[in-house]
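[1] could you look at this predicted model? Sequence included:
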Amino acid sequence: MSLATHVRTLGRGPGRSRSLTREEAAEAMALMLSGAAEPEAVGALLMLLRMKGETAEEIAGFTEAAQGALPDLGPVDLDWPSYAAGRTRGLPWFLLSARLVAEAGHRVLLHGWNGPDGAVRDGLARAGIAVAEGPEAVPALLDRDRIAYLPLETLSPAIFRLLGLRPVFGLRSCINTTCRMLNPARAAASVQGVFHPPYRLLQSDAARLLGWRALTVIKGGGGEFERHPTKEIAQFGLRDSAAWEAPAPALMADTRRLNDGQEDPGLLTALWQGDLRDAFAEAVVTGTAALALDTLGVAGPEQAARELWAARTRSRAA
C-alpha cells in the first residue's frame, strides 16, 4: 500500500474523509520512515492531519511504528523528552531537575531536538549531563551517571528528517507530538511538557492506548517539562495505566517569569554547586523534580526533592 491511500482517507472531503485507524497510522509512519514515500505525499498527509487535528489513535499508531524502528537502549526508569522549539525561553533549569532525579538512583534518559533554540544543548554540560554520541553509548552512560541525553538526530535520522520539515511547512505537525511520545527505551514512567494545553489530554490518551503505566503531562515552561513555582498547574496523564488528573499548587509567591532574560548557562553550574543562591530557580528545580518523582511513584515527592537538593551540596562537601 502506498502513502497515497492514507492521504485519500484523510482528504476525500466533507462527509467522506475520516481519521486514520491506529493500524493505518502505524502503516503510514512506517512508509514515511522507510524513505519510500513520495515527499509530496508526506507533506500532504502531515498537513491534512494538522488541519483535521490528530486523534489519540493516530498518535498511538505513529508512535508504535516509530518505536519499532529504534535500537535497544537498555533499561530506563524515566523517559524525559525535550522537543520545545522556535520560542525563546529562559535558562533550562529543568535539566538540573532531571539530574536531581538521577541523584535519587533512577535511570533518566533525556532525548530531543530544540530547533534553533540552543539553550538546552548549551546547558547540558553545565548541568553535568553527558550527551550520548549514539544509541550504543546510552547504557554505559546510564550505568555511570544514571542520566544521559540522546539527540534525536543520532537516535533516529529518519524521524529527525520528518521533524525537520517544520520550517518547510511553516507549521508544526503531528511528528512533534510523536517525538514527545517516543519513549525510546520503553520506560515505565514518562514526563512530558507541552506549549498548547489541549495536547496534554491527547498525549495522555495516546499513552493509555499504548499501555503505558505512568505519565505526567503539564503545560510547562516554553513547552518543556518545567514547573513554574508561582502558578498552580494542571497535571494530566496516567497512574497505574489509568487516566489521571491532579492540580499542583503554587510553591511560592513571586512575579518572576521563567524567561527573565538570563542566558548564561554557567548559572546552571553555579546553582548546582551552591555558588548561586536563587530561591526562584531552586523552586523551579525542586518543584519540577517533585513532579517527576511522583510519576515514578516516590512517596512524599516534594519533601524528597527538597532533601535531594540539600544533599547534593552536603555530599560534595564531605
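    Yes, it's here.
[2] can we go C-alpha only for contacts and neighbour counts from here?
    Noted.
[3] residue contacts, R50?
    Contacts were defined as Cα atoms under 8 Å, 6 or more residues apart in numbering; by that measure R50 touches R172, S173, C174.
[4] among those residues, which one lies nearest to E224?
    Nearest to E224 among the contacts of R50, counting by Cα to Cα, is R172 at 15.6 Å.
[5] gap between the closest residue to the closest one other than its chain neighbours and R257?
    Distances taken as Cα to Cα, 6 or more residues apart in numbering put R166 closest to R172, at 5.4 Å, once the chain neighbours are dropped. Going from R166 to R257 by Cα to Cα, to the nearest Å gives 28 Å.
[6] that older thread, between the contacts of R50, which is nearest F236?
    C174 (19.3 Å).
[7] what's the spacing between P197 and A60?
    Distance from P197 to A60, by Cα to Cα: 19 Å.
[8] what are the buried residues along stretch 204-222?
    For stretch 204-222, burial by neighbour count (16 or more other Cα atoms under 10 Å) applies to 204-210, 212-222.
[9] check stretch 100-114 too.
    The neighbour-count check on stretch 100-114 (16+ other Cα under 10 Å) flags 100-103, 106-114 as buried.
[10] so which of the residues you listed sit within helices?
    In helices, judged by DSSP state H, the following of these are found: L100, V101, A102, E103.
[11] quick one: contacts for the third one?
    Applying Cα under 8 Å, 6+ apart to A102 gives the contacts V108, D145, R146, I147.
[12] do that again at 7 Å, thanks
    By Cα atoms under 7 Å, 6 or more residues apart in numbering, A102 lies in contact with V108, R146, I147.
[13] what would those residues look like in a markdown table with distance to A188?
    Below are those laid out as a markdown table (distance: Cα to Cα, whole Å):
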| residue | distance to A188 |
| --- | --- |
| V108 | 11 |
| R146 | 16 |
| I147 | 16 |
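[14] closest one to R8 out of the residues you listed, please.
    Comparing the contacts of A102 against R8 with Cα to Cα places V108 closest, at 40.9 Å.
[15] wait, isn't the closest one in contact with R146?
    Yes: applying Cα atoms under 7 Å, one finds V108 in contact with R146, separated by 6.1 Å.
[16] which residue of P197 and A60 possesses the greater neighbour count?
    Neighbour count, other Cα atoms under 10 Å: between P197 and A60, A60 has more, with 28 against 15.
[17] looking at this, M51 is in a helix?
    Yes: judged by DSSP: H, G, I helix; E, B strand; the rest coil, M51 forms part of a helix.
[18] helix/strand/coil for the residue positioned nearest the centre of the chain?
    Centroid check for the chain by Cα atoms, centre = their mean gives P81 as the closest residue, at 2.4 Å. For P81, the assignment made with three-state DSSP gives strand.
[19] second structure for comparison follows:
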Amino acid sequence: MSLAEYVRILGRGPGRARSLTQDEAYRAMTLMLSGEGPPEAVGAILMLMRMKGETASEIAGFSKAAQDALPAGPAADLDWPCYAAGRTRGAPWFLHAAKAIAQNETRVLLHGWNKPDARVRAGLDVLSIPFCTTLDDAASALDHGQIAYLPLEIIHPRLFALLNLRDAFGLRSCVNTVCRMLNPGRAVASVQGVFHPSYRLLQADAAQLLGWEALTVIKGGGGEFERHPGKTVEAFGLRQGRPWQGSVPPLVNETARLQDYDGPLVPVDAPFAQAMVAGTIDLARDTLAGACPSGRQRDSA
C-alpha cells in the first residue's frame, strides 16, 4: 500500500474514517521512515491522527517500525527517554537519579532531543554521563560505566526529521510519543515522563501491545521522568507485563515549583532537590523490580 491508502483510511470523513490497526500503523511508519512517501501524505497522516487522537494500536505499530529501523543497539536494563522542552522544569535533576540507578549494576540507556533547551545535555557533561554518537560507543559506555546517552538526531535521523515537522505544523504530533517508546536498547523496563496526563495510559497500553515487561509513566517535571516530591504522583504502566497503576504520596511538606530549583546540578544540597532525586530513584527501582525474571524485552504479540 502507498501512504495515500493510509490517508484514505484516516480521512474518509464522519462515519467512514477509522483508526489504523497495529499492522497498518507499522507499515505506514515504515513507509514514512523510508523517505519515499510524498511529504504531503506524511503531514496528512500525522495531522489526521492528531485531530482524532492516537490509539494504543497506532502508537505500538509506529513505535515498533521506528525501533526496527534501527540497527541492533546495546542491550540495556532500563530505558530512559528524555524529550521534553523543559518550559516548566528547573535543572534536570532526574539525571542524578539515572546515574544513581546505573551505579547499582543496572545498564541505563538515556536517549532524547530537547530542542532549544540545552540543560539536559549540559547536565550530561556535569555528571560525566557519556554522550554517545554511535550505538557501538553506547555499548562500550554501558559495559564500562552502566550508563549512556544517545542523541535522536544522530542515531535515528529519519525519525528525528518526522519529529522536527512540528516546526512546519506549529503543532505536536504523535511522533513525540513514538520517540518516548523507541527503546533503542530493547530494555525490559522503561521510565517515561509526560506533560499531558492523558498520555500516561496511552503509552502504557501501547507498551502492553508491544510485549514490554515493566513501565512507569508519570506527569513529570517539564514532561520528564522526574517526580515532584511535594505532591501525590499518579503513575501508570506495566508490572510483569500486566497493566498497573499506583499512587505515590508526597515526600516533603513543600509545594514549590520545580522551576524554582534551577541552580547548578552539583552539589544537591537543597532538601527539596534531594527529595526530588530520591523519589525518582525509588520509582525507577520499583519499575525494574516489576520486570519478569527473563531479563529482556519479550517479542511483541
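    Looks like it came in fine. As the structure is a prediction and not an experimental result, all values here were calculated from the model.
[20] and the residue nearest to the centre of structure 1, how far is that from L33 of structure 1?
    In this view, P81 of structure 1 and L33 of structure 1 are 20 Å apart by Cα to Cα.
[21] M47 of structure 1 now?
    Computed as Cα to Cα, the M47 of structure 1 to L33 of structure 1 distance reads 17 Å.
[22] with Y149 of structure 1 instead?
    For Y149 of structure 1, the distance to L33 of structure 1 - Cα to Cα - is 23 Å.
[23] these two - which one has more neighbours?
    Remark: of Y149 of structure 1 and L33, Y149 carries more neighbours, 24 against 20, as counted by other Cα under 10 Å.
[24] contact partners for that one?
    Contact analysis of Y149 of structure 1 by Cα under 7 Å, 6+ apart lists L109, L110, H111, I129, A130, V131, A132.
[25] if we go to 6 Å?
    By Cα atoms under 6 Å, 6 or more residues apart in numbering, Y149 of structure 1 lies in contact with L110, H111, V131, A132.
[26] so the first one sits against W80, correct?
    Think L110 of structure 1. Yes: between L110 of structure 1 and W80 there is a contact at 4.6 Å, judged by Cα atoms under 6 Å.
[27] what about the helices in the stretch 51-200 of structure 2?
    56-68, 94-102, 119-126, 135-145, 152-155, 157-163, 166-169, 175-180, 199-209 (DSSP state H, counting those that start in this stretch).
[28] could you tell me where the first one falls in structure 1?
    When structure 1 is aligned by TM-score structural alignment, the counterpart of helix 56-68 of structure 2 is residues 56-68.
[29] average gap between the matching stretch and structure 2?
    Superposing on structure 2 and averaging over aligned pairs (mean Cα distance after the TM-score superposition for structure 1), stretch 56-68 of structure 1 comes out at 0.5 Å.
[30] M29 of structure 2 belongs to a helix?
    Yes: in this structure, M29 of structure 2 lies within a helix as judged by three-state DSSP.
[31] does it really touch F62, like I thought?
    Yes: here M29 of structure 2 reaches F62: they are 5.3 Å apart, a contact under Cα under 6 Å.
[32] so the two - more neighbours on which side?
    Comparing M29 of structure 2 with F62 by other Cα under 10 Å, the one with more neighbours is F62, at 29 against 23.
[33] so who does the more buried one touch?
    Counting by Cα under 6 Å, 6+ apart, F62 of structure 2 has contacts A25, Y26, M29.
[34] from the contacts of Y149 of structure 1, pick the one nearest F236 of structure 1.
    Using Cα to Cα, L110 comes nearest to F236 of structure 1 of the contacts of Y149 of structure 1, at 20.1 Å.
[35] state the distance from the closest one to E136 of structure 1.
    According to Cα to Cα, L110 of structure 1 stands 15 Å off from E136 of structure 1.
[36] then D117 of structure 1?
    Separation of D117 of structure 1 from E136 of structure 1 (Cα to Cα) stands at 26 Å.
[37] can you show me the strands along structure 2?
    78-82, 108-112, 147-151, 189-194, 214-219, 233-239, 242-248 (DSSP state E).
[38] and the second one against structure 1, how far off on average?
    Which is strand 108-112 of structure 2. With mean Cα distance after the TM-score superposition for structure 1, strand 108-112 of structure 2 departs from structure 1 by a mean of 0.2 Å once superposed.
[39] doesn't E226 make contact with G193 of structure 2?
    No: counting by Cα under 6 Å, G193 of structure 2 does not reach E226; the two are 7.0 Å apart.
[40] looking at those two, which is more packed in?
    More crowded of G193 of structure 2 and E226, by other Cα under 10 Å: E226, with 30 against 27.
[41] residues touching the more buried one, list them.
    F94, G220, T280.
[42] now render these as TSV, adding distance to P271 of structure 2.
    Listed next are those as TSV, based on distance: Cα to Cα, whole Å:
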residue	distance to P271 of structure 2
F94	15
G220	19
T280	14
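[43] now do the helices in the stretch 201-301 of structure 2.
    Going by DSSP H, counting those that start in this stretch, the stretch 201-301 of structure 2 shows helices at 271-289.
[44] test my guess that M252 of structure 1 contacts T230.
    Yes: if you go by Cα under 6 Å, M252 of structure 1 and T230 touch, sitting 5.2 Å apart.
[45] the two: who's more crowded?
    Using other Cα under 10 Å as the criterion, M252 of structure 1 and T230 rank with T230 on top: 19 against 13.
[46] residue in structure 2 paired with the more buried one?
    Aligning on TM-score structural alignment places T230 of structure 1 opposite G230 in structure 2.
[47] just checking, its match touches A256?
    No: using Cα under 6 Å, G230 of structure 2 makes no contact with A256, being 7.4 Å away.
[48] and the spatially closest residue to E226 of structure 1 that is not a sequence neighbour, what does it touch?
    Leaving out its chain neighbours, the residue that sits closest to E226 of structure 1 by Cα to Cα, 6+ apart is G220, at 4.9 Å. Residues in contact with G220 of structure 1 (Cα under 6 Å, 6+ apart) are G193, E226, R227.
[49] surely the last one and T288 touch.
    To tie it back to what came earlier, the one meant is R227 of structure 1. Yes: the pair R227 of structure 1 / T288 is scored as a contact, 5.1 Å apart, by Cα under 6 Å.
[50] what remains of the contacts of E226 of structure 2 once you look at structure 1?
    With both residues aligned by TM-score structural alignment, their matches' Cα atoms under 6 Å, the contacts of the contacts of E226 of structure 2 that structure 1 also has are F94, G220, T280.
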